[in-house]
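> Just need the structure, nothing else, for what follows:
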Amino acid sequence: MKFSYALLPDHSVEESLSTIQLADELGFHACYAVDETWHKDLWVLFAAAAGRTRTIRLGPSVSPMLLREPTHVAQALATLDELSGGRAEAVLSSGNVGLLEQYRIDPAGMRPLARTKEALHVVRTLLDEGAITFEGEFYTYDGLFTFARPVQRRLPLKLGGMRGPRIFEAAGEFADGCHHALSYTREAYGYMVEHLRAGAERAGKDVDSLDIGAWVVFATAEDSAVAREAARSMVGIYATAMSEEQLRRNGVDPAELRPVVDAVRAGDLARGIELTTPEVAERLSVSGTPEECVAKIRDEIAVTGVNHLICAVTDRTLVKAFAERDLPRVPEAREQLRLIHERIMPAFG
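Got it, this is the predicted structure:
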C-alpha cells in the first residue's frame, strides 16, 4: 500500500514547504492539497515544493471542475510536471458543495458528473496531444493549443468521489483511479471497489492496475486519547459534505449526526464539536496510536483492495485554525509523518 500526505495549505508557507520536504525524505508517495479558495494556492505552493523535493508526487486532490476551466488545469499540470521533473498528477471532481454554495452555484442544475467526465476528457486530450478541437455539451474548442507540455508520457488523472456509484464506475472506466474521501469501513470501500471494477471491466482494464485511494481524516500520537480528540475536532466539519447513504455505509445514523451538521453549517463550531461523540469521531476517522491506526487500516480498508492511503493529517495548527481549539499535546504534522513512516507504513510492506 502506498501512503500519501494530504495537506490543507493553511500553515505558513515555509512550514508547509518544510513538511512536504520531510514527507519526500521519508518516502511518502505523494503530497496532495485541495484546490479551493478557502486555502492558500496549491499551484504556487507546489511549484515551490518541486524545487525542494526529489521523488514525492504533487498535485490537487481535488480540483473542482464546476469552478476550474479544464484547459487551465491541464496547463498548470503540465507546467508543474516540468518543474518537478515528471511528478505531477491530479484528482478531479465536481467540487466541494460548501464552497460552491458560497459562489452561489447549485450543482444540482449543472449535471456535475457529466461535466466532470467531459472535463476529464479535455484535460487528458490537452495533456496528451498539446491541442484540442472538441464540441461537447459543456466545453467547446477549435484548435486550442498550448506550449505547456508534461514530462511524463501519461500524467495520471484520477476522479474524486464520495457518494457513488456512478462516479466510481466513471473512474474505473475513464480515469487512472479514484480517491474516495471520508470513508472508514469495509462496507464503504467494498462498495467503491465493486463499482470501480464494473467500470474498469467495461473499458477492458484490470481494476488492480488503478490507483484505489482512501482519503481519510487522520491523527496519530503516542497518547490515543490526544489523537482521537484532535480528530473529534474536525469530524463534524468534514461530515457536512457526507451524504446520508455514505454515513450509513460508515456505520453512522444520519439522524445521530444531524445536530452536529446543523451546528457546523450555522457557524457554531464549538457546539458542533461538543455534540460530536467520541464514538462518532472514532467511526469517521483513522485516529489513535500508530498501532491502533494500523489495525483500522488493515481490518477496514486494506482488506477491500484499497492500495493507497491518503492521510489528511490533523495537527494542532489545523485544529486551532478550523475549530478555534488549542490542543497543545496534539503532535504537529511533521511528528505525525514520522510516526506514520516508522510505525504504520512498515505494517503494509
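> CA only for contacts and neighbour counts going forward, please
Noted.
> can you give me the strands for the stretch 201-349 of the chain?
211-220, 286-288, 308-313 (DSSP state E, counting those that start in this stretch).
> Remind me what the longest one packs against, helices and strands.
Put plainly, it is strand 211-220. strand 177-181, helix 224-239, strand 286-288, strand 308-313, helix 333-339 (3 or more CA pairs under 8 Å, 6 or more residues apart in numbering; DSSP states H and E).
> ok, now the shortest one?
The criterion is 3+ CA pairs under 8 Å, 6+ apart, and the helices and strands that strand 286-288 contacts are strand 211-220, helix 224-239, helix 290-296.
> Can you tell me which of those is most buried?
strand 211-220 (a mean of 26; mean count of other CA atoms under 10 Å).
> Relative to the whole chain's centre, how far out is that one?
Its chain's average C-alpha position is 8 Å from that of strand 211-220, according to CA atoms, centre = their mean, to the nearest Å.
> and the angle for that strand with strand 177-181?
Interaxial angle, strand 211-220 versus strand 177-181 (axes from the mean of the first three to the mean of the last three CA atoms, to 10 degrees): 30 degrees.
> one more to line up against the first:
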Amino acid sequence: MTSHLRIGIFCPYDNHGLSHAAAIQAETDLVLKAEALGFDEAWISEHHFDAGSSSPSLFALLGYLAARTTRIRLGTAAVLLPFRPPVEVAEDIATIDILSGGRLDFGVARGGPFPEQNRNFGISPDETRPRMLEALHLIQQLLAEEDVSHRGRYFHVDRLRLTPRPLQDPVPTWIASASEAALDDAAAHGHGLMAGLTSTLDDVRQMLRSYRERNAAADPRLVVSRFYCSAATRDEAIAEAAPFLQQFFDRRRQLSAGPGALVPPTNIEGFLARSLIGSHDEVRAKLADLAVAGPRSVLLVPTSTEAARRCDLLETFRAHIVEGRPSD
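Got it, this is the predicted structure:
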C-alpha cells in the first residue's frame, strides 16, 4: 500500500463478549476486507485457555483463511513452539504453504507470561526459550533437508524426510522476541524479528541495531504491530479505542496473574501513546516516524469492540492515512 512500508493486520481473535463462532467470523471478515483493500499481510495469533480469545487452533484457522483468500500473505504471530511437537508443526507449515499457494510467513514465540499455558502443557517457564529455539532449528531442517536426524535436549528424530514439502524454499521465518538468545539465533540464521504491540520507537531501533551488530549482512525484516484508530479529532479516536484497549490489557494482566488473582484496572495512557491512535494527521505523523525507525511491515489492530467498525477502520486507514484524504 506504500512504496517503502508494508501494511498488514494483526488478528488476536478476541471475542469482546461474543460467542467464539462470532469472533472467528469477525476476524475472517477482517482478513477478507484487508485483502480487498490491498493490505499486504494478515498475521494470526495463538492463545490457549483464555475464554476471551478464539485462536488456540492456529493452523486450522490459517488453512481456512488460505482457502478464502487469494493474494494477501498469511502469517503466524506466533506459533508457541514450546507447547507443540515440532514435527507436526513442520507438517502443518508445509501443508498450509501449499494450500495458500506459497503465501505463508512463519513466526514463532516462546509463549508467556501466562502461567495457565505452562501448567496445562506441563512445560516449565525456564524451558520455554530453549525449547523454542531447538524446535525451530529442527523445523528448519525438516522443511529444507531430505534426510534429517536430530538428537537434542528436548527432541529426537532419526532419518526423517518431511512430506509434503512446502512450496517456498525457504519458508520466511520470524522470531517474536528481543531476548539476547533469540537475537543471536535470528541473526545467525537470517530470521526476521517481530516486535509487539507495546514496543516503543526506541525498542524498535534497539532491536534493529542489536540484530545488525550481530549480522550486518542479514535483513532483520522487522514486523511491528500497532493498535490503530483514527478520526477527525484525537478525542473521537481515543473515545472509540479506549474500551477496546481496556478490555485487551485488563484480560491479559489477569491471565498473567493467574486465576483468582486480584488485578486492578489497567492504566491505558501509556499504551495510547505507543499506538497509532489519534487524529488522522497525528496518525500519519506517527506512522512516518515508525517508518523512519526501519521496520519492514506494520500490522494494524483496529481498536473497536464492534466487529463491523473494525472493518470500517481499515477503510478509514486507506482513505485518510495512506491516501491522505481530508477529514469529512
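> TM-score for these two?
The TM-score (TM-score structural alignment, normalised by the length of the second structure) is 0.81; 305 aligned residues with a CA RMSD of 2.9 Å.
> follow-up on the earlier one: need the strands of the stretch 201-349 of the first structure in a markdown table with distance to His29 of the first structure, can you?
Output for the strands of the stretch 201-349 of the first structure, formatted as a markdown table (distance: least, CA to CA, whole Å):
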| stretch | distance to His29 of the first structure |
| --- | --- |
| strand 211-220 | 12 |
| strand 286-288 | 19 |
| strand 308-313 | 9 |
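> for those strands, which one sits closest to Gly160 of the first structure?
Nearest to Gly160 of the first structure, of all those, is strand 211-220, at 9.1 Å by CA to CA.
> against the second structure, where does the closest one fall?
Aligned by TM-score structural alignment, strand 211-220 of the first structure falls on residues 221-230 of the second structure.
> How about residues contacting that stretch?
9-10, 191-198, 204, 208, 237-238, 240-241, 274-280, 283, 294-304, 313, 316-317 (CA atoms under 8 Å, 6 or more residues apart in numbering).
> before we move on, the earlier item: format the helices and strands packed on strand 286-288 of the first structure as a markdown table; extra columns: distance to Gly199 of the first structure.
What follows is these, written out as a markdown table (distance: least, CA to CA, whole Å):
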| stretch | distance to Gly199 of the first structure |
| --- | --- |
| strand 211-220 | 13 |
| helix 224-239 | 27 |
| helix 290-296 | 28 |
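> Of those, which is nearest Phe322 of the first structure?
Going by CA to CA, the one of those nearest Phe322 of the first structure is helix 224-239, 7.6 Å.
> Would you mind getting the average deviation of that closest one from the second structure?
Helix 224-239 of the first structure, aligned to the second structure and superposed, deviates on average by 4.3 Å (mean CA distance after the TM-score superposition for the first structure).
> Taking their axis directions, that helix and strand 211-220 sit at what angle?
130 degrees.
> Now do helix 224-239 of the first structure: distance to the chain's middle.
Between the centre of helix 224-239 of the first structure and the centre of its chain there are 17 Å (CA atoms, centre = their mean).
> got the contact list for the aligned residue in the second structure for Gly177 of the first structure?
Using TM-score structural alignment, the partner of Gly177 of the first structure in the second structure is Gly192. By CA under 8 Å, 6+ apart, the contact set of Gly192 of the second structure is Pro172, Thr173, Trp174, Ile175, Ala186, Asp219, Pro220, Arg221, Leu222, Val223.
> quick revisit: let me know which of the strands of the stretch 201-349 of the first structure is the nearest to Val264 of the first structure.
Between Val264 of the first structure and the strands of the stretch 201-349 of the first structure, the tightest spacing by CA to CA is seen for strand 211-220, at 16.9 Å.
> now the closest one against strand 308-313, angle please.
Strand 211-220 of the first structure and strand 308-313 are oriented at 30 degrees to each other (the same axes, to 10 degrees).
> what about strand 211-220 of the first structure, how far off from the second structure?
Strand 211-220 of the first structure sits 2.0 Å off on average (mean CA distance after the TM-score superposition for the first structure).
> Stretch 36-49 of the first structure spans what distance, first to last residue?
Length of stretch 36-49 of the first structure, first residue to last, CA to CA, to the nearest Å: 18 Å.
> Report the buried residues of that stretch.
Buried residues in stretch 36-49 of the first structure, defined by neighbour count with 16 or more other CA atoms under 10 Å: Glu36, Lys40, Leu42, Trp43, Leu45, Phe46, Ala47, Ala48, Ala49.
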